[in-house]
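Q: Give the three-dimensional model of this entry:
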Amino acid sequence: MTNLDGKIVASQEASLSVSNRGYAYGDAVFETLRVINGKIMFWEDHYFRLMASMRIMRMEIPSTFSPEFLEQEIKDLLETNEQLSSAARVRFSVHRKEGGFYRPNTNDVGYVITSEVLEDPFYIMKEDFYEVELFKDHYINSGLLSTVKTNNRAINVLGSIFAKENEYDNCLLLNENKSVVEALNGNLFLVTGKTIKTPPVNDGCIKGIVRGKIIEILKKLPEYTVVEESVSAFELQKADEMFITNVVMGIRPVSKYRKKEFKMEVAKELLTKLNVQARLS
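A: You can find the predicted model right below:
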C-alpha cells in the first residue's frame, strides 16, 4: 500500500500524472527514514531537514505539515502494511503540483509515502569486503542546492552503473574543485590516527542525518578530533579507516581503495554509540 496525499491506496493502483513535476523536472524532495517498531529514528532531525529542503526549493509548506501530522501519516501506512511492529524503510517524497514548464504555476505540493520491510531492527556492522573507486565522469556542484535530497540523482545513477560495470561496491563523488564530497549513497568519513575528517556541507555533500549524529558523538569523545574540511583524492590512501554513513545502513566500513586496505576499529566503536542514540531518539 502507498500513501498518496493522505489517501492509502494499493501500490499497483497508485499513479502519478506524466506531467508530475517530480518526474518531469526533478522538482521534488524526499526523506529516507528508518522506523523501528513504529518509532521513527531521528524524526525531529528528518522533519526539520525536510522543511528546510522545501524552503530552499521554494515550495509552499502546508499548514497541516506539523511533525505530529506527518508522523501519523507514516504510522498509518506502516500499520496498513503490517510493518508497525517490525523494522521498515520509509520514503517520504514531496513534489510541487503540476503546471507550467520550467516556471511552475504554483508552489503548492503533493506527497507520496512508501515503505518496505528491513531485516535488522538496529544497525549491524557488515565486515565483508567492500571496495570503492573515484567516479570522475561527472562532478557535483558545491553549494547549497547540492545538499538537498531532490529527485535529481543523475550523477548517483551513472556512478552506480560505473561501479557495477567495473566490479566496485561503491564510488566516491567529486565536486568541480576536485575535492572528494561523498559516496553514491552516503556521507564519507576518513580516520587518520585520532583525527576523523569529513567533507564540509558547503563542498556539496548531502547534509546527512547520521553524518550529523556521528559528528555529535565524536565531539563528546575527547580522544578524537573531528574536522569538517575539504578532502583531496590524495588523502584517501593515507587514511587508516574509511567509512560511509546513511540512515538506512548506519555505518559501512570500506575495505579497499586502490592499493590501500583499511581497518574498521573506529567504525565499530561508533556504530555501538550510534545504536544507543537511535534507541534514545
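
Q: CA atoms for contacts and neighbours, from now on please.
A: Noted.

Q: From the rest of the structure, what touches the helix or strand encompassing residue 278?
A: Using DSSP states H and E, residue 278 falls within helix 265-280. Helix 265-280 is contacted by residues 41-42, 122-125, 191, 213-214, 217, 241, 243, 250-253 when judged by Cα atoms under 8 Å, 6 or more residues apart in numbering.

Q: next one: stretch 185-202
A: 142-144, 147, 156, 180-182, 205-208, 211, 223-231, 236, 238-246, 266.

Q: Can you give me the first-to-last residue distance of it?
A: By Cα to Cα, to the nearest Å, the extent of stretch 185-202 from end to end equals 18 Å.

Q: distance between that stretch and the chain's centre?
A: 15 Å (Cα atoms, centre = their mean, to the nearest Å).

Q: same thing with stretch 107-116?
A: With Cα atoms, centre = their mean, you get 17 Å for stretch 107-116.

Q: Here is the second sequence; please produce its structure so I can put it next to the first one:
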Amino acid sequence: MKTSNNWVIFDGNITPANRPVVPVVSRGLMYGDGIFETLRTYKGKTVLFEDHIARLHSGMCILGMKVDPELKIGAIKEQLRKLLKKQQLLSTDAIVRMQVWRDGQRGYHPQDKSDIHYSITASVCPDNFSTPTLATVDRRRVPSRSIPSSVKFTNGINYILAAQEAAERGGDDALMQTIDGFISETTIANIFWVKGNTIFTPDEECDLIPGITRNIVLEIIEKSNRWKYKEGKYYLDHLLDADAVWICNSVREVLAVETVNNQDFAVDHPVIGELQNRYTQFRRDNGNLLKRN
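A: Predicted coordinates:
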C-alpha cells in the first residue's frame, strides 16, 4: 500500500506537513528549548508507549513546562492513531517522533507563561537496518551533571558534531566516550558487547541515556539465566577485545555492529541472534493496539 508523509499533528490537529509555521522567536528554534521522543509502531501497535510518554513528561518537568491535557497519554494515543490512519501507516511499521517546544523571547531564562507547542510525525519504518560501523571521536558525551541524560533534549549539537566527526572517519555513527574516557553510548543508541559467556554494557554513571529498549534487553538477559552480565565503567580496549558488539534502541531494536574503528566483529554471533528473537517475542507479547477512545 502506498503511504503518504504529507501530514503531521501540530498542536493537536492533523494538518499538511508544509503548513505549520514556527516563529523565528520560538525558543525551540533559537535555543533548542524542548523535548522529543522517538518510537516505533508495529501495524498500529505500540510497545511500552507509557514509558515513552512518561519520559517526555519528565523532560518537560525538568524544563519547567506544564503538561497540558492534549499531551496526556490518552489524548496522544488518539492523535497518533488518527495520524497513522491518515498517513496509511496502520498496516505497516512506522517511526514516530513527538516534539515539544516553547515560545518566548530572547534570553536563556524562559517566561513563566510561555506557550507550549508540539508536533507528532510518522514515516515508514524500513523492513531491515544495515549493520553499522562505529568510530570513536574526540567529541565527548556531555556529563549528566551538566545536562541530565535521563531524557532527550531537542538541542543535540553535541551529537551532531560527534556524528559529523564519525562520518569523516568512515563510521556510520559515533561511539561516544565520557570525559574520563569510558564507553558511554552512540549518538542514537545504547551499546552492549559479549566476551565468552559474559555480556557487558556501560552503567548509568557513564552519562548515557538509559534507553527504554536497553531496559528491556537487560531484563531479557537477567531472566534468561544463560549469560552473566555486568554493568560498569569500561575503556575502549575492553570493548575492542569483545567477540561481538550490538546496539539497541526503540526503532532499530537489537542490531549487530559490524566494525568499531575498522576492527571487525561477528554480526552473526549466537548471543545477538537469541537476543533479537527474545526481543521480538517480548514486543509481540507486550504490543498494545492504538484503539479509538
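
Q: Now intersect the contacts of stretch 185-202 of the first structure with the helices, please.
A: 156, 211, 266 (DSSP state H).

Q: So residue 1 of the first structure sits against residue 74, correct?
A: No - taking Cα atoms under 8 Å as the definition, residue 1 of the first structure is not a contact partner of residue 74, at 11.7 Å.

Q: what about the two, which has more around it?
A: Each of residue 1 of the first structure and residue 74 has its neighbours counted (other Cα atoms under 10 Å); residue 74 has more, 23 against 19.

Q: In the second structure, what residue corresponds to that one?
A: Matched across to the second structure, residue 74 of the first structure falls on residue 80, judged by TM-score structural alignment.

Q: That match contacts residue 120, correct?
A: Yes - with contact defined as Cα under 8 Å, residue 80 of the second structure counts as touching residue 120 (7.4 Å).

Q: before we move on, back to that, so the helix holding residue 278 of the first structure matches what in the second structure?
A: Mapping helix 265-280 of the first structure onto the second structure (TM-score structural alignment) gives residues 270-285.

Q: Pull out the buried residues from the matching stretch.
A: 271-272, 275-276, 278-279, 283 (16 or more other Cα atoms under 10 Å).

Q: now do stretch 41-49 of the first structure
A: For stretch 41-49 of the first structure, by 16+ other Cα under 10 Å, it's 41-43, 46-47, 49.

Q: Could you do stretch 72-81 of the first structure as well?
A: The neighbour-count check on stretch 72-81 of the first structure (16+ other Cα under 10 Å) flags 73-78 as buried.

Q: possible to save the ones in helices among the contacts of stretch 185-202 of the first structure as a markdown table with distance to residue 67 of the first structure?
A: Converted to a markdown table, those look like this (distance: Cα to Cα, whole Å):
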| residue | distance to residue 67 of the first structure |
| --- | --- |
| 156 | 30 |
| 211 | 22 |
| 266 | 34 |
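
Q: Closest to residue 68 of the first structure out of these?
A: The shortest gap between residue 68 of the first structure and any of these belongs to residue 211, at 24.5 Å (Cα to Cα).

Q: Going by the alignment, that closest one corresponds to which residue in the second structure?
A: Checking TM-score structural alignment: residue 211 of the first structure goes with residue 214.

Q: Kindly report the same for residue 147 of the first structure.
A: Residue 147 of the first structure maps onto residue 150 in the second structure, with residues paired by TM-score structural alignment.

Q: Hmm, residue 206 and that match touching each other?
A: No - assessed by Cα under 8 Å, residue 150 of the second structure is found out of contact with residue 206, at 11.9 Å.

Q: Which residue of those two possesses the greater neighbour count?
A: Between residue 150 of the second structure and residue 206, counting by other Cα under 10 Å, residue 206 is the more crowded of the two (25 against 16).

Q: And that one, how close does it get to residue 177 of the second structure?
A: Residue 206 of the second structure sits 8 Å away from residue 177 of the second structure, taking Cα to Cα as the criterion.

Q: and if you look at residue 200 of the second structure?
A: Separation of residue 200 of the second structure from residue 177 of the second structure (Cα to Cα): 15 Å.

Q: Equivalent analysis for residue 281 of the second structure, please.
A: 32 Å.

Q: for residue 10 of the second structure, same thing?
A: Remark: distance between residue 10 of the second structure and residue 177 of the second structure (Cα to Cα) = 36 Å.

Q: Same question for residue 64 of the second structure.
A: 29 Å.

Q: The two: which is more packed in?
A: Taking other Cα under 10 Å, residue 64 of the second structure and residue 177 do not tie; residue 177 has more neighbours (25 against 11).

Q: Aligned against the first structure, show me the partner of that one.
A: Looks like residue 177 of the second structure aligns to residue 174 there (TM-score structural alignment).

Q: Report the contact partners of that match.
A: Contacts of residue 174 of the first structure (Cα under 8 Å, 6+ apart): 134-136, 138-140, 180-182.

Q: Just the strands from the stretch 51-200 of the first structure, written as ranges.
A: Assigned strands in the stretch 51-200 of the first structure, in chain order: 87-96, 109-117, 131-140, 170-175, 179-183, 187-192, 195-198 (criterion: DSSP state E, counting those that start in this stretch).

Q: In the second structure, what range does the second one match?
A: Read that as strand 109-117 of the first structure. Following TM-score structural alignment, the aligned partner range for strand 109-117 of the first structure in the second structure is 116-124.

Q: quick one: that stretch to the first structure mean distance?
A: On superposition with the first structure, the mean distance recorded for stretch 116-124 of the second structure (mean Cα distance after the TM-score superposition for the first structure) is 1.0 Å.

Q: now that stretch, how far from the chain's geometric center?
A: Here the centre of stretch 116-124 of the second structure is set off from its chain's centre by 15 Å, with Cα atoms, centre = their mean.

Q: now do stretch 100-107 of the first structure
A: 27 Å.

Q: in it, what's buried?
A: Buried-residue list, stretch 100-107 of the first structure, by 16+ other Cα under 10 Å: residue 107.

Q: How far does that stretch stretch from one end to the other?
A: Start-to-end, stretch 100-107 of the first structure (Cα to Cα) is 11 Å.

Q: show me the contacts for residue 139 of the first structure.
A: 155, 173-176.

Q: Using TSV, please lay out these together with distance to residue 93 of the first structure.
A: Below are the contacts of residue 139 of the first structure laid out as TSV (distance: Cα to Cα, whole Å):
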residue	distance to residue 93 of the first structure
155	19
173	24
174	26
175	26
176	28
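
Q: Show me which of these is closest to residue 90 of the first structure.
A: For those, the nearest to residue 90 of the first structure is residue 155 (22.7 Å; Cα to Cα).
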